[in-house]
Structures are given as structure tokens and as C-alpha cells.
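Engineer: Structure for this input, please:
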Amino acid sequence: MQTKKFVFVVMGVSGTGKTTVGKLLAEKLDLPFFDGDDFHPESNIEKMSVGIPLNDQDREGWLRALNQLAMDHKLSGAVIACSALKESYRVILRNQMGILMRFIFLDGSFDLIKRRMEQRKGHFMPLELLQSQFDTLEIPENAISVSVDQTVEKIVSEILMKIQ
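Structural biologist: Next up, the predicted model:
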């Protein structure tokens, strides 16, 4: 199986390390990396910055933009970091991608992620929204699941083993 033909979506709640893991994974696979947060409209960022969780309507345009990004890289492959918390969100992301999109679920406990977020600086997602992320999360059934309770290098090594 040639991994370059896939668009990998590194997913999970805020604070699981999607960007850090995604960047290293993209580097190892020689694929471009895109942070889904960079595609949020300003209105979403403003809402989250003041502690208001996004609703499905807020997320829809953002998810469609990420689906278009995936479609643009359908033949060449890419790594995209995106929370993709609900199955309905993953359906939008996967539209017209089928088996060419693979989800990588970064799994961690609330307490572990909370500790990580308390140490994080300069991110628009406030710690107060973490519980809403866990409340929204629908654990994916057909994803590569990896525990984040290990080093980034070990996480990426485990992902690489599972996608080969």
C-alpha cells in the first residue's frame, strides 16, 4: 500500500497534539501538512476565544473548506489536523474522498489533556471549552487509534506501523 495516495486526518479533542503529531507524520511521509485551525472563519475564532463552544452550524462551512482542501490533495496525499469530533463532521470531511481519506484518532483522558492544555500558551482555545469537546466527541469506529500518553516520536512510529 502506498501511503502517498491518502489524505490523513489527525483528529481528537483540543490539546491531544494534532498539530505536533500531524507535522511530524507529514514530514515522515513526505506529504504537505495543513492545520485545520487555520481554515476557521474569524467568527469561529472569536466565538471560541471568549469561551463559546462552536455549534454544528458554525462548523459546517469550516468542514466543507477542509473537504475541499482534501479533494485538492486527493491524488497526491496530505496530512490535515482537524478535531473531527462527530461522525457527521467526518462524513462532511470524507465527502467524495471514500477510502482515500483515513482518520487517525489521538486518544487521551480528560485529566491528561487538561494538564497539557494548562501548559500551552498562545492558543485561542480556552481550557474552559475542553469539557464541551469531550461531550461532543463521538469516538470513531473506523480510525487508527493511538494513545497520546507517550512521546510524539512514539505516537508517530505507532501510526506509521498501523498505516503500512
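Engineer: hey, let's count contacts and neighbours off CA atoms from now on
Structural biologist: Fine.
Engineer: who's in contact with residue 129?
Structural biologist: With contact taken as Cα atoms under 8 Å, 6 or more residues apart in numbering, residue 129 is in contact with 48, 51-53.
Engineer: Write a PyMOL command that selects only the buried members of those.
Structural biologist: Remark: buried members of the contacts of residue 129, expressed as a PyMOL selection using 16 or more other Cα atoms under 10 Å:
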select buried, resi 48+51+52+53
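Engineer: Which of the contacts of residue 129 sits closest to residue 42?
Structural biologist: residue 48 (10.0 Å; Cα to Cα).
Engineer: Take the contacts of residue 129 and keep only those in strands.
Structural biologist: The members of the contacts of residue 129 all map outside strands under DSSP state E.
Engineer: What about the contacts of residue 129, which are in helices?
Structural biologist: Counting by DSSP state H, the part of these found in helices is residue 48.
Engineer: Let me have the contacts of residue 129 in JSON lines, extended by distance to residue 20.
Structural biologist: Compiled in JSON lines, the contacts of residue 129 are given as follows (distance: Cα to Cα, whole Å):
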{"residue": "48", "distance to residue 20": "21"}
{"residue": "51", "distance to residue 20": "23"}
{"residue": "52", "distance to residue 20": "25"}
{"residue": "53", "distance to residue 20": "23"}
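Engineer: Kindly list the longest helix within the protein.
Structural biologist: Ranked by residue count and defined by DSSP H, the top helix of the chain is helix 56-72.
Engineer: In terms of secondary structure, what does that one contact?
Structural biologist: With contacts taken as 3 or more Cα pairs under 8 Å, 6 or more residues apart in numbering; DSSP states H and E, helix 56-72 sits against helix 87-94.
Engineer: Could you also give me the structure for this next sequence, so I can compare it with the first?
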Amino acid sequence: MSGYVVMGVSGAGKSTVGELFAQRMGLSYLDGDSLHPQSNIDKMSRGQPLTDADRWPWINAVAARLAGEVDVVACSALKRAYRDRMREVAGAVTFLFLDGAREVLEERMGHRKGHFMPEKMLDSQLATLERPGPDESVVRVDIDRPPEEIVDELVARVRAD
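Structural biologist: The predicted structure is shown next:
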């Protein structure tokens, strides 16, 4: 069985879609944000982008959980190197890439309540994003619709493979 990483920039809907996807597929779920050390949360809350040095311990923690405890993880997985590390640790991983226009992302971020990532961080997220390549196991979906429709498409495409 393959693990799944619901990936994308902040505001893409990773947590919502990831949880719904896991429920529909009968799989366990973890929000990768819960594994961030407090220092990362504090830094992002101040509007400071994370560096690779900040992200690597978090990526390793996500990969370890995906390797043994959970089936679906919501995690930005912005860089190819991060995704490669997850595959190295967890084996077969399919990335469910929630992709969308900047305007949609900004609107979604503006409606979130109680999240540590401020809207002004979107630019750094988009600048860091290395879109998955054709050689990666990835299912890309557009986020410009309700989460339930996104999950319907993801489930259909995953089951078709």
C-alpha cells in the first residue's frame, strides 16, 4: 500500500482535503503541521519564512510518521528534495498536489481562523514551491471548487490507478 501526502502551498486546503480524503478511503490521517516544533510556528507567526534548516527536522518527522503510523499526511512538501526524502524514508508515496491560482489561495487564507500562517507568507511559499515533475508519483488537482468535489476527483483518480 502506498502512503499519500496532500501537498501544496499554504491556503490550498491540505488539512481539509487530507482529512476528507482519508475518511473516504478508510485510511488514517495526520496533519503535518502538528509536527512543527514551536520555534517554526513562532517564526511563521512572525511572518518569517522557514529555511531549509528549519524545515528538515520537520520533513524527517513527517516522513517517519508516514513510514509507520499513518497513511495520509497533509504537508506542504514544497521542494523536490523534501519529497525525495519522504519517498526515501516511507517508500511508495503518492503526492496529491492541490494547485491553484494565487487569487484563490489569497481568498482562502483570508477566511481561515486561528492558523499560525499569516497571509503575507504566501509569496514566500509560492517562491519556494518546486512543482512536482513528470517523474514523480503525483496527482494534481485544481483547488477552485469545494473540498468535497476535490476529494471526489482525488478518490476517483487514485482508485483508477
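Engineer: circling back to that earlier point, give me the buried positions along the longest helix of structure 1.
Structural biologist: Neighbour counts using 16+ other Cα under 10 Å place 59, 62-71 of helix 56-72 of structure 1 among the buried residues.
Engineer: and if you look at stretch 99-119 of structure 2?
Structural biologist: The neighbour-count check on stretch 99-119 of structure 2 (16+ other Cα under 10 Å) flags 99-100, 104-106, 109, 117-119 as buried.
Engineer: so where in structure 1 does that stretch end up aligned?
Structural biologist: Per the alignment by TM-score structural alignment, stretch 99-119 of structure 2 matches residues 107-127 in structure 1.
Engineer: Select the longest strand from structure 2.
Structural biologist: Structure 2, longest strand under DSSP E: strand 93-99.
Engineer: what's whichever helix or strand comes after that one in contact with?
Structural biologist: Remark: after strand 93-99 of structure 2, the chain's next helix or strand is helix 102-111, criterion DSSP states H and E. Residues outside helix 102-111 of structure 2 that contact it (Cα under 8 Å, 6+ apart): 10-12, 118-119, 122, 143-144.
Engineer: how does it look with 6 Å?
Structural biologist: Here helix 102-111 of structure 2 makes contact (Cα atoms under 6 Å, 6 or more residues apart in numbering) with 11-12, 119.
Engineer: I'd like to know which of these is nearest to residue 76 of structure 2.
Structural biologist: For those, the nearest to residue 76 of structure 2 is residue 12 (9.3 Å; Cα to Cα).
Engineer: contacting residues around residue 49 of structure 1?
Structural biologist: residue 124.
Engineer: Map it onto structure 2.
Structural biologist: Under the alignment defined by TM-score structural alignment, residue 49 of structure 1 corresponds to residue 45 in structure 2.
Engineer: got it, and residue 140 of structure 1?
Structural biologist: Aligned by TM-score structural alignment, residue 140 of structure 1 pairs with residue 132 of structure 2.
Engineer: Could you look up the SS state of that match?
Structural biologist: Following DSSP: H, G, I helix; E, B strand; the rest coil, residue 132 of structure 2 is assigned to coil.
Engineer: so the helix or strand containing residue 10 of structure 1 matches what in structure 2?
Structural biologist: Taking DSSP H and E as the criterion, residue 10 of structure 1 maps to strand 7-11. Aligned by TM-score structural alignment, strand 7-11 of structure 1 corresponds to residues 3-7 of structure 2.
Engineer: Average offset of the matching stretch relative to structure 1?
Structural biologist: Taking mean Cα distance after the TM-score superposition for structure 1, the mean distance separating stretch 3-7 of structure 2 from the aligned residues in structure 1 is 0.3 Å.
Engineer: I would like the residues contacting that stretch, please.
Structural biologist: Under the criterion Cα under 6 Å, 6+ apart, residues 14, 18, 71-77, 93-97 lie in contact with stretch 3-7 of structure 2.
Engineer: so can I have a markdown table of these showing neighbour count?
Structural biologist: Output for the contacts of stretch 3-7 of structure 2, formatted as a markdown table (neighbours: other Cα atoms under 10 Å):
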| residue | neighbour count |
| --- | --- |
| 14 | 25 |
| 18 | 25 |
| 71 | 21 |
| 72 | 29 |
| 73 | 27 |
| 74 | 26 |
| 75 | 28 |
| 76 | 23 |
| 77 | 27 |
| 93 | 25 |
| 94 | 19 |
| 95 | 24 |
| 96 | 23 |
| 97 | 25 |
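Engineer: What's the local residue count around residue 39 of structure 2?
Structural biologist: By other Cα atoms under 10 Å, the residues close to residue 39 of structure 2 number 10.
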